[in-house]
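>>> Sequence isn't available, so here's the structure alone:
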């Protein structure tokens, strides 16, 4: 062991959930340490364009309410939301936003004291607040990073978590990590909050940054936790298309469609006309599927977003999108913007209550890595930042309660050797997942993908960040494939071309998965029930 550290709670990740958890821990007097494999500003949060969906009692549309926000969320979730979890999280939303504002986050205003509100896909009211037009995530991240620094919260940057450590009782004892030089060390803590973000790097094209390699899902599985709903990967319907480009792609926020932009094909025909009552503001899975169907019909690589109706105000309202478009030579105020779908958000993850508790004592999860029951089979637009704010704070409060009650306690944990795990060449894995486990899936293709990933796996010691990331991607890909193959229907953002209809008699429930003692994935459906404790 090259180094050691200790805390009451260690937070893994520096996005909205991770830094919110750290700030709450400091506020209530817990010794907190933040660990991140990159820098504090890195992660998904900074790329979020749309905003934060929240009902605020002092400013809202006539007829809007928390309950209406709940209904919109449940409808988008296609039968798999936990209504109790949805209500609990959304009810806490306004207070969470106000806490965020006290840290220094500044949102766009219509007039002094009145925040601007937008409407996005699936929402029945204008309730999405935003910052910098389309730079909400960047502003949230800026404010949280600044508050963390001002508060003197220690952050171990460039420290990659390899494994969660268990004590003699089976409860969490801390974690094993590699520092910037690759030296292993241990952080001792009775509680770990996973806030590691998503899994977009499973796919060749994604809106996620390079750090989104499913680390939290893999860490939790190897620690004995249950995961669920991994088959529900939301593909953002509109990312900027640039022929053949791979990796992180700039997204074109659906708030552009909220301002009146419409999707058209190469011949100018509306894509969403007749597809859904909300047409271009339909839920994302509906829009993504309609785009893919039109591409197949026309043998085209992309469709187009006609935002000419927004006119000269486009650059002011959507500066991030405008800059990205101009980089590829498109003036969105006067020219149609080429767009296509890309992997965007994981609706599933580590099964957790709305208080962040998982099936492993001492392990908590918040943000995109967690499956709380809020999103169900399809996330409602701009609910994600809100979930991170609310559940992260609740998780740290749960840690404090569990420490006081003696449900968790400090245990001595260490390691004997750097663990080894199966890895797969990342390019091969991403091409395989994109081809066979994207929007249109079917049994034969997923069988091919499963065999290819299994036969291409090589067990290696996890001595580098790349090895850790590749092992996380490999294990999560196997779990996602198992879940997508097992769900023999189409629901939400899980779309199977061989089974295009939902089956409410058999599949109106989640599929849970865990690793058995031999390291094999097994189903455990009964472990996905929700708790509001």
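The structure has been received and is ready for your questions. What you are looking at is a predicted structure, and each value in this text was computed from that prediction instead of being measured. Numbering: from 1, shown residues only.

>>> From now on I want contacts and neighbour counts done on CA atoms only, so please keep to that.
Noted.

>>> who are the neighbours in contact with the most centrally placed residue in the chain?
By C-alpha atoms, centre = their mean, the chain has its centre lying nearest to residue 368, at 3.2 Å. Contact criterion C-alpha atoms under 8 Å, 6 or more residues apart in numbering gives 195-198, 345-349, 384, 388 as the residues in contact with residue 368.

>>> this is the comparison structure:
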């Protein structure tokens, strides 16, 4: 039995792969599958698209080079090449399966240009709703497998605990409206997303707070790259409404409170510089003007290409902004940086294997070395397709041959993990405790950090009873132990990049046995039938 936790692009891709191999599969999702945003997670929110080297003048090598440059010295080159190569094939297979991507009048794929890319290689669907289109497409395919009985579906259930026996995965405990349930498993594929929801100011789905990552860490999984958080520069303040990178790719510019365009003086790429560059510049302008936002000017697109082009090219965004009271064809829209994507997560090898035998991770919950210190736009959906497939293949193969042999370089990397103690505090997972934790993350782990604030945060976390404080503790420790500025981690007290620190860092959460146990009130035990997988 293989249990999948999470129904975004990585989880659903993995499910499809194993159903095709006739494996025994259970899918656990926090929402109502196919019926709400909780199940779809951040996949459905992705506006930009899927980066894939499919154009006549493009190559996977070029895609890998762009990814490596964006990752500020921490991308593993072999992983970048693997994803760029496998990813192109994955997108071709997706199209062959019936996924409807946007095309030009001649029928050729329409490729979009986004920040820090040397080629237009971003595949879109439904113009600015690629994530929703992909989520719907994969959900429909998996729903068919649910209806035929090939996939067992458990809805409205959140992961509470990962069980191990003699050092190997033996099952999970989930919590649903009916109470706690323990499910036996030979392998678990974790695809629960990142932790950007741990910030109060975020573009992430509210439910994506790192719960799955925390449960994995408490089961002994090594985490990596936890100091690196990407802040998207164009989110409407107070709403979580993200305005896609593709809008700036189409010609929109950023202006300060006087109407002056400021990015052209900051970086040669101007508005199409890397996200960390644009976000820091915007934050500095906001401080200079004591303002709560900068201004996105998309009216220039209308002026250049004709009236109505914004509504035609970005229909979902046009409707969403209108609902917020903005006519972006005629006026500037206030935007500010917000936590968007987490480069850190459960450390895995290129097959999705974690440091715990039988536990795999794919998508944003994982840290593979693909993104390095800073993710390149539109690489996330691609990552989910590639590693969802690879994790599924590895799980099937490992169970068939009763083996567990993570790659040698990965094994060497996790051996460097530093333990981070988790203090035994009374647990309080109330909404107010979560809100307090989010405000602490905003204040001390934002776009710009410094040692004093990070030390203060670590002290304050010793009084926070919310379980997710452990995840913030790992983030803060990783940030404090990296005295330099690199990618999505910027230290005001160490504003330069240190070549000696061009290496990834691994962390292990040290928790007591008591802290690791879930509150199994009203627990029901389920032993699932095991199949030869």
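Everything's here; your move. Everything quoted here is computed from the prediction, not taken from an experiment.

>>> TM-score of the superposition?
The pair, once superposed, lands on a TM-score of 0.87 when counted by TM-score structural alignment, normalised by the length of the first structure; 480 aligned residues with a C-alpha RMSD of 1.9 Å.

>>> Map the residue nearest to the centre of the first structure onto the second structure.
Under the alignment (TM-score structural alignment), residue 368 of the first structure pairs with residue 364 of the second structure.

>>> At which residues are the helices of the first structure located?
With DSSP state H as the criterion, the first structure has helices at 16-27, 66-76, 83-91, 93-102, 136-150, 215-222, 255-258, 284-298, 314-317, 319-327, 384-405, 426-436, 443-456, 465-486.

>>> Have a look at how far, on average, the third one is from the second structure.
What that stands for is helix 83-91 of the first structure. Its aligned residues in the second structure lie a mean 0.8 Å from helix 83-91 of the first structure after superposition (mean C-alpha distance after the TM-score superposition for the first structure).

>>> how about that helix, aligned to which bit of the second structure?
Alignment note (TM-score structural alignment): helix 83-91 of the first structure is matched to residues 77-85 of the second structure.

>>> try the first one
Per the alignment by TM-score structural alignment, helix 16-27 of the first structure matches residues 9-20 in the second structure.

>>> List the contacts of that stretch.
Taking contacts as C-alpha under 8 Å, 6+ apart, the residues outside stretch 9-20 of the second structure that touch it are 4-6, 24-25, 27, 43, 134-135, 138-139, 141-142, 145, 150-151, 189-191, 362-363, 381, 383-393, 396.

>>> so who does residue 108 of the first structure touch?
Contact analysis of residue 108 of the first structure by C-alpha under 8 Å, 6+ apart lists 115-116, 129-133.

>>> Also residue 358 of the first structure?
Counting by C-alpha under 8 Å, 6+ apart, residue 358 of the first structure touches 225-226, 350-352, 364-365.

>>> ok, and the most crowded of those residues?
Taking other C-alpha atoms under 10 Å as the neighbour criterion, residue 365 ranks highest of the contacts of residue 358 of the first structure with 36 neighbours.

>>> where's that one relative to residue 395 of the first structure, distance?
7 Å (C-alpha to C-alpha, to the nearest Å).

>>> And for residue 380 of the first structure?
Distance from residue 380 of the first structure to residue 395 of the first structure, by C-alpha to C-alpha: 22 Å.

>>> Distance check, whichever residue in the second structure pairs up with residue 177 of the first structure against residue 293 of the second structure.
Using TM-score structural alignment, the partner of residue 177 of the first structure in the second structure is residue 174. Per C-alpha to C-alpha, residue 174 of the second structure is found 41 Å from residue 293 of the second structure.

>>> Over to residue 25 of the second structure?
Relative to residue 293 of the second structure, residue 25 of the second structure is positioned 47 Å away (criterion: C-alpha to C-alpha).
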